[in-house]
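*Asks:* 3D, please:
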Amino acid sequence: MLRLVNQILDFRKIENRKMKLLLERTDVIILLERVMDNFRLIAEEKHIDFRLHSQTDNISGWIDQDKFEKVMFNLISNAFKYTPDHKSIAVWVSVKDETLVLSVKDEGIGIDLKKQQSLFQRFETLVRYNILQPSSGIGLSLVRELVELHQGSIEVNSQPDVGSEFLVTLPLSHRAYEGKENTEFIVNDSLSTEQQEAAEACPDTCTEVDDQEKELVSVLIVEDNSELRTFLYDILSETYKVIEATNGQEGLQQAVQYMPDFVISDIMMPMMDGLDMVKAIKCNRDICHIPIILLSAKSSLDDRISGLEQGIDDYVTKPFSSTYLKARIKSLLNQRKQLQELYLKQWSERKLGHSIPVVPIEPPQPEIVCFDELFMQQVMEVMEKQMDNSELTVDRFAQELAMGRTVFYQKLKAIIGLSPVDFIREMRIKRAKQLMESGEYNVSSVAYMTGFNDPKYFSKCFKKQFGMSPSEYGKERKQND
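*Replies:* Next comes the predicted model:
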């Protein structure tokens, strides 16, 4: 009864286009043997010769394990239902041109030719051939739906009183699912690392980013399992610039050298594990801002807490959906963008709110300040000092901070979302607005006080920012006052 209810629910999902394929790299032989184990006892009771025939001991491909089991269980169950005692049932499996070919062949009562034509229609049964074996008439119909959902096919060859053969073909490669809806790829590194074959790319139809994001966003993948690392590269490389590392030590070196926009790392790795790498990254002032996602089969609460205490941004447990991982990355990047805007606003208001620095009478109390906060304090101090310097360059700015140009550029962009050139212009325009609000300076004076050599260019930048020229802004302020 439970199987019947589940089959009806599956039909409803298929009809409403809500049935989703969860494709996973699977050893088909092992999965077939697991299904066949359910019938060993009845085979012994009925003295049926029940065997699996395969050309190889290992066949690997992308399939939905649950739906594959339902297909094979139904076909084998029907074979036992209509095969007399002391006969044989054979399951054959082979591969042809990246296609899995499955055959369930029995020496049963067979099926009339006219009946074969409607066999896969819903509520069609062979009950009149065997009244002792009740049937709902939806098993084979569901089998066909599930096979076609896998982009496969099913056919039957049968002769009455001789036997029947159900032939199923399924694609093993990911390419059969390109552009298909309701398809997810479940990533797991449980396959033996001796099987170091190149993992195949998997498409994703759910996550899109604009062209600008494709050019700018880079990801560092740190994973010692080469198959999983290649798989991650394939699913992310169409959207992001991907850098690879095989262990935590190499990952740390790559993070320092390339300063990626975010890091995806395994935990259990040789030489340096993921948590130690995270700790080293968060202690490095140049790269401590980089968001990190950890992947691990360790899913206990203590492991999650340990990762979060090290400063990671997200924790994804294996096995996981590639669509889910992409969604988490996109969400994380969106959160970073919002934080950048908030951080820029807070620092702009904090420093530029005081055109005349206030010198405290007493030295401040010592504080523990994170690297990013300290970095922004130093940036704003340099900006304040160089506000009227029209010769200020990015190289000079970086020198004032005792940093390399590339590190300065990438770190500032990661924290506030602006390049150094855009940041300097933003700060100068905001200072110009403050000076115009005071009503004490004309347009030319404000331009020179904020590092603009050309008042016309200053007016153009001001209008672009606030929608009106400096003189118009000044007049409006006077009218409001």
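
*Asks:* switch to C-alpha atoms for all contacts and neighbour counts from now on
*Replies:* Will do.

*Asks:* Sketch out the helices for the stretch 201-350 of the chain, chain order is fine.
*Replies:* Counting by DSSP state H, counting those that start in this stretch, one finds helices in the stretch 201-350 of the chain at the ranges 211-216, 226-236, 248-258, 274-282, 301-309, 322-352.

*Asks:* Now do the buried residues in the longest one.
*Replies:* Going back to what we said before, that points to helix 322-352. Residues of helix 322-352 classed as buried by neighbour count (16 or more other C-alpha atoms under 10 Å): 322-326, 328-329, 332-333, 336-337, 340, 343-344, 347-348, 351-352.

*Asks:* I'd like the structure of this one too, to check against the first:
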Amino acid sequence: DLKIHNKLIRPQLHGGTIGKHLSYCPDIHLEHDQNSFSISFSALNYSEYGRVHYQYHLEGFDNYWVDARNNHEAYYANLPAGEYVFHVKITNNDRSIVEAENSIRIRVYPAPWRTWWAYCIYFLLATALALLFLRALLRVRAEKEAARRARLEKEQEQRVNRMNMSFFANVSHEFRTPLTMISGPVNQLCANPRIEGADKNLLHIVQRSVNRMLRLVNQMMDFNKLENDTLRLQVKRADLIACLQRQVGIFRVNADDKGIDLNTYGLEDTFLMWLDEDKVEKIFNNLMSNALKFTPQGGKISVGFDVIDREKAARLFGLSADGRITQYVKVSVANTGQSIPEDKIEKIFERYYQIGNQAEGTYNWGTGIGLYYARSLAVLHHGQLKASQSEEGSGAVFTFVLPVNDAAYAEDERVTEQSNQSEAFPLAAASQPAENKTGTDEKQPTLLVVDDDTEVAHYLRTLLSAHYKVICRFNADDALKALHEESPDLVLSDVVMPGKDGYQFCREIKEDLQLCHLPVILVTAKATVENQVEGLDTGADAYVTKPFDPAYLLALIKSLLKNREKARNMLGKATQTDKMEENILSPQDNVFITELYHLMESELSNPELDIARMTELLRISRTKFYYKVKGLTGESPSTFFKTYKLNRAAELITEGKYTVSEIADMTGFSTLSHFSKSFKKQFGVSPSEYGK
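*Replies:* Below is the predicted model of the structure:
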């Protein structure tokens, strides 16, 4: 019999420990938890039952035969996995003769976690852990190396930045001397009552530009001090509202020029507090410059002033609690237009960071240091500056806070002695630009000036208004609208503008059938050959780099308008395009005029030919057709049809093949008298005299 854990095992046909009774010597199959068992045995000798002598031996486990004497059972516990053969024999009394022997095979299966495939898994796991450890080790080393390289690069960048800032600060310092020499005389000329009109406007443009350059020079020098931590506050008691009102008055001129509604809230009274007027003006100027630059024509800028308590300031700006400060002033500058992406609101205050390619346009924050500089000044003033989305749905809101209490400032930050706190180069309030006095002269050509910088646009208007009727727009979309409404004779456009740039604007003009005949001049500070090639590739007729000579610009405009007038005169005399000079028309205009000539030739004898019929045959809208013919020829379509018929009549008369009556009929004139009268009006002689 077989017992496992003292439990008798019965034979099972399928999947059991034994397949038949042990007397048939079947193989014994034991699982890993059945390795404690006993086998009982007996010899078939009934006469000598009591004197039978047994010995057994488990091959593979026992090293010798076990003398069981008269015991009929063998016990094994915790037998290791493996294959064994259990032998049992009987001997005579002196053990010299083996009278009988038998054996049975035993197989103990290992535990699942000790099988070969388990060890393979262990090996793979160990290998994976080793690889992960190695990878982590390599990653740590790589990160340390990257951190080391980043530290070295940062140190190198800081060294280069210090060198650059030192260089720019030195150059900026050198700029102050010539700018001072320019600013003084210009201010004196502006105050001269004998200078007025257009000359006065030109001086105001120079004055504002000089003051703007001085602000930029001072900003560069302050920026260098900020980097070197040497910029210090100089606070004194002053009227903050009066300071803000002065700055708003300066920007209101440009806002009016651009058609922007500039409103103020809370600036009606006075508010005395400790402040560094120079730093506050620079913060406010940066915010207003950005707002004015990125607000579209017809948009709105709002400047607000309020006083808030410490808890509200800490909640809005994350300021640390300071028991010395109980109140803050809050100044906000909000503008309509494109919004700042939510994930870029904090990034725009990083040094040299710029937003680009927003909503398929360019939303570029200048050089990338203005907002960084403004926030640094606000923090230096123990306040803070932040940006947020406009509650109206589009646009941005910039808000800065400054402490009201004088306890916020240390003794070395206060101006103890009465000193002159005014700017070395004060800004004079610029007068409104003079009205265009040439507007009543309808014969003057009309120019469309497109530039997002109101100062440049105002200068060009002042320069050109003596010779032309000038229309100013400040972005490409408004300019395209003005092209259809005002029908100018030439377009003068800047290249770098928010939204569509000058290249895209020029390309849209040249791809529009109604507008492609208009000469386009691109004016920009991009002076490389590649930039000029790019501008001419868009179809521009000329490319002018800044700074430009006013005489050259006037001569260029005059030349382009003269060429356009020459093309009009030729179209008024020609009857087919192959007789015209090469390149006098653009390819698109040449195709249009050729089709128009073919159509007029085929309808030459039709006295009922009118605009409706022509637009139907050319598959073009009536309005577009009218402005296209008017723009190319300088005449209305009906007048141009009549001129063409008379020119063809003159050609037929010269050929001498037909009589005057036949030619009048061939060219669509209903009566001979009408034909003779119109012909004499056109050429100064009668048809018969012309033939002679």
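
*Asks:* Superposed, what's their TM-score?
*Replies:* The TM-score (TM-score structural alignment, normalised by the length of structure 1) is 0.53; 303 aligned residues with a C-alpha RMSD of 4.3 Å.

*Asks:* quick one on the thing from earlier: mind putting the helices of the stretch 201-350 of structure 1 into CSV with distance to residue 140 of structure 1?
*Replies:* Formatted as CSV, the helices of the stretch 201-350 of structure 1 follow (distance: least, C-alpha to C-alpha, whole Å):
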stretch, distance to residue 140 of structure 1
helix 211-216, 46
helix 226-236, 35
helix 248-258, 50
helix 274-282, 48
helix 301-309, 44
helix 322-352, 31
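
*Asks:* same for the helix or strand encompassing residue 145 of structure 2, what does it pack against?
*Replies:* Remark: residue 145 of structure 2 resides in helix 116-190, with elements defined by DSSP states H and E. Under the contact definition 3 or more C-alpha pairs under 8 Å, 6 or more residues apart in numbering; DSSP states H and E, helix 116-190 of structure 2 sits against helix 198-227.

*Asks:* Can you work out which other helices and strands pack against the helix it packs on?
*Replies:* In terms of contacts (3+ C-alpha pairs under 8 Å, 6+ apart), helix 198-227 of structure 2 is packed against helix 116-190, helix 454-464.

*Asks:* Deepest-packed of these, please.
*Replies:* Mean neighbour count, computed with mean count of other C-alpha atoms under 10 Å, is highest for helix 454-464 among these, reaching a mean of 20.

*Asks:* which other residues reach it?
*Replies:* Where contact means C-alpha atoms under 8 Å, 6 or more residues apart in numbering, the residues beyond helix 454-464 of structure 2 that reach it are 198, 201-202, 205, 209, 254, 257-258, 433, 449-451, 470-472, 474, 550, 554.

*Asks:* same deal with stretch 274-287 of structure 1?
*Replies:* Here stretch 274-287 of structure 1 has contacts from 247-249, 251-252, 255-256, 259, 265-268, 288-289, 292, 294, 307, 310-312, 371-372, 407, 411, using C-alpha under 8 Å, 6+ apart.

*Asks:* One more pass at 6 Å, please.
*Replies:* Contacts made with stretch 274-287 of structure 1 from outside it, assessed by C-alpha atoms under 6 Å, 6 or more residues apart in numbering, are listed as 248, 266-267, 288, 310, 371.

*Asks:* what number of residues lie near the aligned partner of residue 311 of structure 1 in structure 2?
*Replies:* Alignment note: residue 311 of structure 1 maps to residue 539 in structure 2; criterion TM-score structural alignment. A count of nearby residues for residue 539 of structure 2, using other C-alpha atoms under 10 Å, gives 20.

*Asks:* Take the helices and strands packed on helix 198-227 of structure 2 and write them to TSV, including distance to residue 272 of structure 2.
*Replies:* Conversion of those to TSV gives the following (distance: least, C-alpha to C-alpha, whole Å):
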stretch	distance to residue 272 of structure 2
helix 116-190	30
helix 454-464	33
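
*Asks:* separation between the nearest residue in space to residue 686 of structure 2 that is not next to it in sequence and residue 331 of structure 2?
*Replies:* Counting by C-alpha to C-alpha, 6 or more residues apart in numbering, residue 680 is the residue found nearest to residue 686 of structure 2 once chain neighbours are left out, at 4.8 Å. Residue 680 of structure 2 sits 75 Å away from residue 331 of structure 2, going by C-alpha to C-alpha, to the nearest Å.

*Asks:* who's more crowded, the two?
*Replies:* When residue 680 of structure 2 and residue 331 are compared for neighbours, residue 331 comes out ahead with 21 against 15, by other C-alpha under 10 Å.

*Asks:* residues touching the equivalent of residue 548 of structure 2 over in structure 1, list them.
*Replies:* Aligned by TM-score structural alignment, residue 548 of structure 2 pairs with residue 320 of structure 1. With C-alpha under 6 Å, 6+ apart as the criterion, the residues that contact residue 320 of structure 1 are 186-187.

*Asks:* By neighbour count, which of the contacts of stretch 274-287 of structure 1 wins?
*Replies:* With neighbours taken as other C-alpha under 10 Å, the top of the contacts of stretch 274-287 of structure 1 is residue 248, carrying 27 neighbours.

*Asks:* Of the contacts of helix 454-464 of structure 2, keep whichever come out buried.
*Replies:* Using 16+ other C-alpha under 10 Å, the buried ones in the contacts of helix 454-464 of structure 2 are 198, 201-202, 205, 254, 257-258, 433, 449-451, 470-472, 474.

*Asks:* hey, where'd the helices end up in the stretch 351-481 of structure 1?
*Replies:* 371-385, 394-400, 405-416, 420-438, 443-449, 455-466, 470-480.

*Asks:* quick one: the helix holding residue 145 of structure 2 to helix 198-227, angle?
*Replies:* Angle between the axes of helix 116-190 of structure 2 and helix 198-227 is 140 degrees (criterion: axes from the mean of the first three to the mean of the last three C-alpha atoms, to 10 degrees).

*Asks:* roughly how far is helix 116-190 of structure 2 from the heart of the chain?
*Replies:* 22 Å (C-alpha atoms, centre = their mean, to the nearest Å).
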